[in-house]
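A.B. asks: Structural data only, the sequence is not supplied:
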């Protein structure tokens, strides 16, 4: 008799831009779905603007195609493969597509700044193993994000400085929002431990949105940055 197929599940890895999601995901050795590749293109009329500015607000979930991202997660869990866009942040456009084949690996990561926004939907689909929100010092995140974005030529220097300053001031609120959506706030070491536990089949039961809000508002560990 053949053994039953182990269902594939996903760990959603959220956190502010520059918090170290991609580097942590690479350290795990697990297959990774890059959720930032599901950004809308620069000519999309539904793109939101930063209040009082002509800058596109790429940090608003409205700049992102959540439906396409969830569909890719669901297809990977169901079949082990999907086709994903290849997105150029520098040109704000989808420049290609590529096949992602995880070959029925029982666990993979989906990382991006909007990962927390699909926690509830992945939970409803029965594919969620865990949801994490990386956090750290806003000044460290600012420096890491700016150096990365300058190195990769993502946008103009002026745009990157405006965005970076805005995000540094908003970082605690960003972590609080993602926590309220069901992502567990933690530093890299704890996140790696939880991913390791999920890979070993010791999945932490995802919290409800209400429980996440309660913890975020009452626990010092959920509101301070170390």
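C.D. replies: Cool, the structure landed. Predicted, not measured: the structure shown is a model, and the values here were computed from it.
A.B. asks: all contacts plus neighbour counts: C-alpha atoms, from now on.
C.D. replies: Fine.
A.B. asks: Which residue lies nearest the spatial centre of the protein?
C.D. replies: What sits nearest the mean C-alpha location of the chain, by C-alpha atoms, centre = their mean, is residue 112, with 2.5 Å.
A.B. asks: Contacts only, for it.
C.D. replies: Contact analysis of residue 112 by C-alpha atoms under 8 Å, 6 or more residues apart in numbering lists 13, 14, 15, 21, 34, 35, 36.
A.B. asks: ok, so what distance separates the third one from residue 125?
C.D. replies: Taken as C-alpha to C-alpha, to the nearest Å, the spacing of residue 15 relative to residue 125 amounts to 22 Å.
A.B. asks: Could you do the last one as well?
C.D. replies: If you measure residue 36 against residue 125 using C-alpha to C-alpha, the figure is 21 Å.
A.B. asks: of those two, who's got more company?
C.D. replies: The neighbour comparison of residue 36 against residue 125 (other C-alpha atoms under 10 Å) goes to residue 36, with 21 against 13.
A.B. asks: Would you agree that one falls within a helix?
C.D. replies: Yes - checked against DSSP: H, G, I helix; E, B strand; the rest coil, residue 36 lies within a helix.
A.B. asks: Not counting its neighbours along the chain, what's nearest it?
C.D. replies: residue 112 (5.5 Å; C-alpha to C-alpha, 6 or more residues apart in numbering).
A.B. asks: From residue 61, how far out is that neighbour?
C.D. replies: Per C-alpha to C-alpha, residue 112 is found 11 Å from residue 61.
A.B. asks: Included below, for side-by-side comparison, is a second structure:
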């Protein structure tokens, strides 16, 4: 018999290209949500990667994100229902404070962000992974939605948003392929909601998310 206490809560990791509708889907699910974007590194961090051939910081590279802190927060939520997370201002590229997160006794929550696929293996090894989904809607639709959202929220300058948007539109298929290779199930909104409902009911997906060798 295992000496470890049972884990009362599990997580669905929701990834996909920036602008694919992750936050909206998570909000519509009715489940508690952990925003993984709040675990970005700060703009003066010397380890931040740059876009090749440019002075722009590559905020779409996994090295711009603090995976260790994110995984620790997910594990605490799964084991205790509570944790503290950074409050991150994307327009300032800085953490502006921290706040408590309390999901209570819920058996399932969503952790969503463009880097969620990077921690699939670690969450599986910790025994907290319920499912991993990669949301995709197509490069042109994603470009339009991402640009309008980022412009409305004032996340970065317009020239930066256009350069980033064009780069991501061209790379979208490879982004989805990489996240699928890391173990995320690529799907549209309808299928994602179905798998979330199955996970909430305690049913396992038809094929457990496993990374491609």
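C.D. replies: Now that the structure is in, tell me what you want to look at. Note that this is a predicted model, so its numbers are computed, not measured.
A.B. asks: Mind jotting down where the helices sit in the second structure?
C.D. replies: 22-29, 67-80, 120-126, 139-153, 158-181, 189-200 (DSSP state H).
A.B. asks: thinking again about what came up before, how much space separates the residue nearest to residue 36 of the first structure from residue 19 of the first structure?
C.D. replies: 10 Å.
A.B. asks: hmm, back to that, show me what the residue nearest to the centre of the first structure aligns to in the second structure.
C.D. replies: Correspondence of residue 112 of the first structure to the second structure, assessed by TM-score structural alignment: residue 113.
A.B. asks: For its match, give its distance to residue 7 of the second structure.
C.D. replies: Applying C-alpha to C-alpha, the value for residue 113 of the second structure to residue 7 of the second structure is 23 Å.
A.B. asks: so what's the closest residue to residue 90 of the first structure other than its chain neighbours up against?
C.D. replies: Among residues not flanking residue 90 of the first structure along the chain, residue 154 sits closest, at 4.2 Å (C-alpha to C-alpha, 6+ apart). Residue 154 of the first structure makes contact with 89, 90, 91, according to C-alpha under 8 Å, 6+ apart.
A.B. asks: so which of the residues you listed is the most crowded?
C.D. replies: residue 89 (19 neighbours).
A.B. asks: What are the buried residues along stretch 74-93 of the first structure?
C.D. replies: By 16 or more other C-alpha atoms under 10 Å, the buried positions in stretch 74-93 of the first structure come out as 74, 76-77, 80-82, 84-89, 92-93.
A.B. asks: Settle this for me: residue 69 of the first structure is touching residue 36, isn't it.
C.D. replies: No - between residue 69 of the first structure and residue 36 there is no contact under C-alpha atoms under 8 Å: 9.1 Å.
A.B. asks: Report the aligned residue range of the second structure for stretch 139-159 of the first structure.
C.D. replies: Stretch 139-159 of the first structure corresponds to residues 140-160 in the second structure, going by TM-score structural alignment.
A.B. asks: Look up how far residue 203 of the second structure lies from residue 74 of the second structure.
C.D. replies: 21 Å.
A.B. asks: ugh, wrong one, I meant residue 38 of the second structure
C.D. replies: For residue 38 of the second structure, the distance to residue 203 of the second structure equals 30 Å [C-alpha to C-alpha].
A.B. asks: Check the gap between residue 125 of the second structure and residue 119 of the second structure for me.
C.D. replies: Using C-alpha to C-alpha, residue 125 of the second structure is found at 10 Å from residue 119 of the second structure.
A.B. asks: What's the local residue count around the residue lying closest to residue 137 of the second structure once chain neighbours are set aside?
C.D. replies: By the measure of C-alpha to C-alpha, 6+ apart, the closest residue to residue 137 of the second structure outside its immediate chain neighbours is residue 20, 6.0 Å from it. Neighbour count for residue 20 of the second structure, taken as other C-alpha under 10 Å: 25.
A.B. asks: cool, residue 175 of the first structure as well?
C.D. replies: Counted with other C-alpha under 10 Å, residues neighbouring residue 175 of the first structure total 27.
A.B. asks: now residue 68 of the first structure
C.D. replies: Residue 68 of the first structure: 15 neighbours (other C-alpha under 10 Å).
A.B. asks: With adjacent residues omitted, what lies nearest to the counterpart of it in the second structure?
C.D. replies: Structural correspondence for residue 68 of the first structure with respect to the second structure (TM-score structural alignment): residue 69. Sequence neighbours aside, residue 39 is the residue nearest to residue 69 of the second structure in space, at 7.1 Å (criterion: C-alpha to C-alpha, 6+ apart).
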